[in-house]
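[1] pasting a predicted model and its sequence here:
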Amino acid sequence: MNRSKVSKATLAAAAAVALALSAGACGGDGGNGGSGSGDGDKITVGIKFDQPGLGLKTPDGTYTGFDVDVATYVAKELGYEPGDIVWKEAKSADRETLLQRGDVDFIAATYSINDERAQKVDFAGPYLLAHQDVLIRADDDTIKSPADLNAKKLCSVTGSTSAQNVKTKLAPDAQLQEYGGYSECLTGLENNAIDALTTDDSILAGYAAQDEFKGKFKLGGFEMSNENYGIGVQKGSELKAQINTALEKMVEDGSWDTYVKKNFGPANYQNEPAPKIGVIVD
């Protein structure tokens, strides 16, 4: 039997069993105890809705980005066409809860694999190795190393630890400026209100690749941390192995390279080679 069809059948069966258990335990309280979609003909995938180049819901209601392309490829290998995918927003703070509750079948949302998260969910992958970096103006030749951020205005998105990590470990005299979101940081960078923005290089490249910002910014290339992006699934889910098989095929057939160039190319993102599936880079 075709493996992708087994995957679809597996999800459908799991949904039926879990739904029955939920109905018996909860007395029909309306909770979703099955797979993310609750429908064997659909698959529900968590992505970011607000990260250009990675996971973005556009004004016309379509979804674009590297994570979207990867998730679509994986879903195809599991037996689902693009029209069978139900996209669900997976904000950083909600990802484990979405998986544990069964609101989604899997999550591809700049989801860095770490020990704390791995206690709550399982990860397939990694499918991208990113690094913490900085984004600066294209004509800035004063920031050539993390130490050069001392006395510079460094943008921190409220609630993020990226800029604090830089200040604590690499540039103690950096002046942190907190903004509500990455778009505000980019505007501040463009208008000289700040000197640098820091987060994962893949996220920075996605923003810099937007039409309105092309040619205005560049990545520092500092590689201040390793961020292994994985696809999150419920703890103990057999989807982990099936997704890993899909990711291996995606790398082997050249689709991974195509997705990187398509989504990050305009920012001259110096990406790492495709990671070996199942191997975490410390």
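    Yep, that arrived.
[2] alpha carbons only for contacts and neighbour counts from here, please
    Noted.
[3] which parts of the stretch 151-282 of the chain are helices?
    Along the stretch 151-282 of the chain, the segments classed as helices by DSSP state H, counting those that start in this stretch run 162-169, 182-190, 201-208, 239-252, 255-264.
[4] tell me which of those helices is the most buried.
    helix 201-208 (a mean of 26; mean count of other CA atoms under 10 Å).
[5] tell me, how many residues neighbour A75?
    By the criterion of other CA atoms under 10 Å, A75 has 25 neighbours.
[6] same check on V86?
    Neighbour number of V86 under other CA under 10 Å is 15.
[7] ok so L129 is a strand residue?
    Yes: counting by DSSP: H, G, I helix; E, B strand; the rest coil, L129 falls inside a strand.
[8] ok, it - how many residues close by?
    Around L129 there are 23 residues (other CA under 10 Å).
[9] ok, it to P52 distance?
    L129 is 18 Å from P52, where distance means CA to CA, to the nearest Å.
[10] quick one: residues contacting I143.
    I136, L149, G220 (CA atoms under 8 Å, 6 or more residues apart in numbering).
[11] quick check, the second one in contact with A174.
    Yes: between L149 and A174 there is a contact under CA atoms under 8 Å: 5.7 Å.
[12] the residue most central in space within the chain sits in which helix or strand?
    Centroid check for the chain by CA atoms, centre = their mean gives T110 as the closest residue, at 1.7 Å. Using DSSP states H and E, T110 sits in no helix or strand.
[13] do you know how far it is from E178?
    Using CA to CA, T110 is found at 21 Å from E178.
[14] got it, and N191?
    Taking CA to CA, one finds N191 at 16 Å from E178.
[15] these two: who's more crowded?
    Neighbour totals were compared for N191 and E178, and E178 leads with 16 against 11 (other CA under 10 Å).
[16] A124: what secondary structure?
    strand.
[17] pretty sure it sits against Y229.
    No: at 9.2 Å, A124 does not count as touching Y229 under the criterion of CA under 8 Å.
[18] G181 contacts G159, doesn't it?
    No: the criterion here is CA under 8 Å, and G181 misses it with G159 at 9.7 Å.
[19] what about the two, which has more around it?
    When G181 and G159 are compared for neighbours, G181 comes out ahead with 15 against 10, by other CA under 10 Å.
[20] which residue is the nearest non-sequential neighbour of that one?
    In space, and not counting its chain neighbours, G181 is closest to V157: 5.4 Å by CA to CA, 6 or more residues apart in numbering.
[21] strands of the stretch 1-150 of the chain, start to end?
    Applying DSSP state E, counting those that start in this stretch to the stretch 1-150 of the chain gives strands spanning 43-47, 50-51, 55-57, 63-64, 85-89, 106-107, 121-130, 132-137.
[22] mind giving me the packing neighbours of the second one?
    Spelled out, that is strand 50-51. Judged by 3 or more CA pairs under 8 Å, 6 or more residues apart in numbering; DSSP states H and E, strand 50-51 is in contact with helix 201-208.
[23] another structure for you, compare them:
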Amino acid sequence: MAPTRRWRAAAAAPVAALSLILAACGGGSDSADESGSKATGIFADAPVAESLPEGSTMAEIKERGELVVAAALDAPLLSQQNPTDPDEVEGFDITLAKLLATYIIGEPKVKIVPPASQTREAMLQNETVDVVFNTYTITEERAQQIQFAGPYFLSGLAIAVPKGNPEGIDSIDDLAGKQVIVGANTPAVDYVKEEVPDAELVTFDTDPQAIQALAQGRGVAYVQDYLLLATDAATNDDIELATGALTAEPYGIGLPPNDPDFKTFVNEWLTKIQEEGQWAQAFEDSIGEVTGQDAPDAPEIGSVPGS
């Protein structure tokens, strides 16, 4: 299931970084404490790179002691901050980020910088962050500006509507001539324009803003990633899903441009956690907890244009 690397994040562009020495994973995994004691749970047996080339991006990250990650703080099941404990962020995306940190550093230490969807490429180009885990859909256009590892997950666009579906919407064709809510700089923008060119788009910078607008009737429907909409509907009684996934879109890990060695390294790590079971456990501890689904087959790395 799938769109953009990330748009649910904070709307204001790179806010001061939220520095988190995190190891907890969704589903009750344990964490390393501040004294650096050995991580347990999903991280206990996670792979760690045997050696890092001198002068490489990976070696620089290890020397720094933390992986700087652009990730949301408000994306349920993917990367969500605990409102009662700001140092606790859980979900599928952030667990994968911590697994990558473990592979590089030996510990799941990450520093989270919340992105806005329109700032992700810039954050990688100017080296504000090392990687982006932010439902970042791989596209050839984006791949001209940055690199993608993966894909690491497949999602797709779906339609959410106000509770009760007052307009009776059950397909994209039903949105013709109507006001439709979309996220700024997400795949939904082009998709709605192509499928129903006479629809009137109403854009918002963050997912919470879009959900609020939908509940208030400022659009008849909201087109966004199926997984994100499913979690929204599970936590908001004012909206519901009108369709399943209508498209197939690949999430990738955003990487800085012009560093092919780093891309190769991250893809090798992704292969390892798929083969050794951490990828599946990360899914089952987060998305699977809510959907009741077993982990699907991981998408083939390099299988889509731009990856």
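    Happy to help now that I have it. Just so it is clear, the model here is predicted, and its values are computed rather than measured.
[24] need the TM-score between these chains.
    After superposition, the two chains reach a TM-score (TM-score structural alignment, normalised by the length of structure 1) of 0.74; 255 aligned residues with a CA RMSD of 3.4 Å.
[25] follow-up on the earlier one: aligned partner of the residue nearest to the centre of structure 1 in structure 2?
    Counting by TM-score structural alignment, T110 of structure 1 corresponds to T135 in structure 2.
[26] pretty sure its match sits against Y251.
    Yes: using CA under 8 Å, T135 of structure 2 is in contact with Y251, at 5.5 Å.
[27] now do the contacts for the residue lying closest to A267 of structure 1 once chain neighbours are set aside.
    Spatial nearest neighbour of A267 of structure 1, excluding adjacent residues (CA to CA, 6+ apart): A209 at 4.8 Å. With contact taken as CA under 8 Å, 6+ apart, A209 of structure 1 is in contact with G53, N263, F264, G265, P266, A267.
[28] identify, from those, the entry nearest to K249 of structure 1.
    The shortest approach to K249 of structure 1 among the contacts of A209 of structure 1 belongs to N263, at 19.6 Å (CA to CA).
[29] could you find the counterpart of that closest one in structure 2?
    That one, N263 of structure 1, aligns with S286 by TM-score structural alignment.
[30] so which residues make contact with the host helix or strand of E289 of structure 2?
    Counting by DSSP H and E, the element that carries E289 of structure 2 is helix 287-291. Contacts to helix 287-291 of structure 2, defined as CA under 8 Å, 6+ apart, come from residues G27, L77, L78, G91, F92, Q293, D294, A295.
[31] so how far is G106 of structure 2 from the closest residue to the last one other than its chain neighbours?
    Nearest non-adjacent residue to A295 of structure 2, counting by CA to CA, 6+ apart: A280, 5.2 Å away. Going from A280 of structure 2 to G106 of structure 2 by CA to CA gives 20 Å.
[32] corresponding residue for Q80 of structure 2 in structure 1?
    Aligned by TM-score structural alignment, Q80 of structure 2 pairs with L56 of structure 1.
[33] wait, its match sits on D67?
    No: counting by CA under 8 Å, L56 of structure 1 sits too far from D67 to count as a contact (9.3 Å).
[34] who has more neighbours out of those two?
    D67 (30 against 21).
[35] the more buried one and G55 of structure 1: what is the separation?
    Taken as CA to CA, the span from D67 of structure 1 to G55 of structure 1 is 6 Å.
[36] common neighbours of the two, please.
    In contact with both D67 of structure 1 and G55: I47, A109, using CA under 8 Å, 6+ apart.
[37] K42 of structure 1: what's it in contact with?
    Applying CA under 8 Å, 6+ apart, the residues near K42 of structure 1 are Y80, D84, I85, V86.
[38] pretty sure the second one contacts I43?
    Yes: with contact defined as CA under 8 Å, D84 of structure 1 and I43 form a contacting pair (6.3 Å).
[39] out of the two, which sits in the busier spot?
    Shown here are D84 of structure 1 and I43; by other CA under 10 Å, I43 has more neighbours (27 against 16).
[40] what sits against the more buried one?
    Counting by CA under 8 Å, 6+ apart, I43 of structure 1 has contacts G36, S37, A75, Y80, D84, I85, V86, V104, D105.
[41] make it 10 Å
    8, 11-12, 35-37, 75, 78-87, 104-106 (CA atoms under 10 Å, 6 or more residues apart in numbering).
[42] what residue of structure 2 matches up with I136 of structure 1?
    Per TM-score structural alignment, I136 of structure 1 is aligned with V161.
[43] do you know how far the closest residue in space to its match that isn't next to it in sequence is from Q281 of structure 2?
    Spatially, and ignoring its direct neighbours in sequence, V161 of structure 2 is nearest to A221 (4.6 Å; CA to CA, 6+ apart). Separation of A221 of structure 2 from Q281 of structure 2 (CA to CA): 33 Å.
[44] hang on, the earlier thing: so the match of I136 of structure 1 touches I211, yeah?
    Yes: counting by CA atoms under 10 Å, V161 of structure 2 does reach I211; the two are 9.5 Å apart.
[45] which neighbours do those two have in common?
    I181, G217, A221, Y222, L229, A233, D238, I239.
[46] what's the farthest-apart pair in these?
    G217 and L229 (16.5 Å).
[47] what's near enough to touch the match of Q80 of structure 2?
    By CA under 10 Å, 6+ apart, the neighbours of L56 of structure 1 are I47, K48, F49, D50, T62, Y63, T64, G65, F66, D67, V68, E89.
[48] check these and tell me the two furthest apart.
    F66 and E89, at 15.2 Å, using CA to CA across the contacts of L56 of structure 1.
[49] show me which of these two is the more surrounded one.
    For F66 of structure 1 versus E89, the count of surrounding residues by other CA under 10 Å is larger for F66: 27 against 20.
[50] so how far is T264 of structure 2 from the residue opposite the more buried one in structure 2 once aligned?
    In structure 2, the residue matched to F66 of structure 1 (TM-score structural alignment) is F92. For F92 of structure 2, the distance to T264 of structure 2 equals 22 Å [CA to CA].
[51] now Y136 of structure 2
    According to CA to CA, Y136 of structure 2 stands 18 Å off from T264 of structure 2.
[52] burial count for the aligned partner of S92 of structure 1 in structure 2?
    Aligning on TM-score structural alignment places S92 of structure 1 opposite S117 in structure 2. Other residues near S117 of structure 2 come to 26 when the count uses other CA under 10 Å.
[53] S117 of structure 2 contacts G183, doesn't it?
    Yes: using CA under 10 Å, S117 of structure 2 is in contact with G183, at 8.8 Å.
[54] got the buried residues for stretch 58-70 of structure 2?
    M58, A59, E60, I61, K62, G65, E66, L67, V68, V69, A70 (16 or more other CA atoms under 10 Å).
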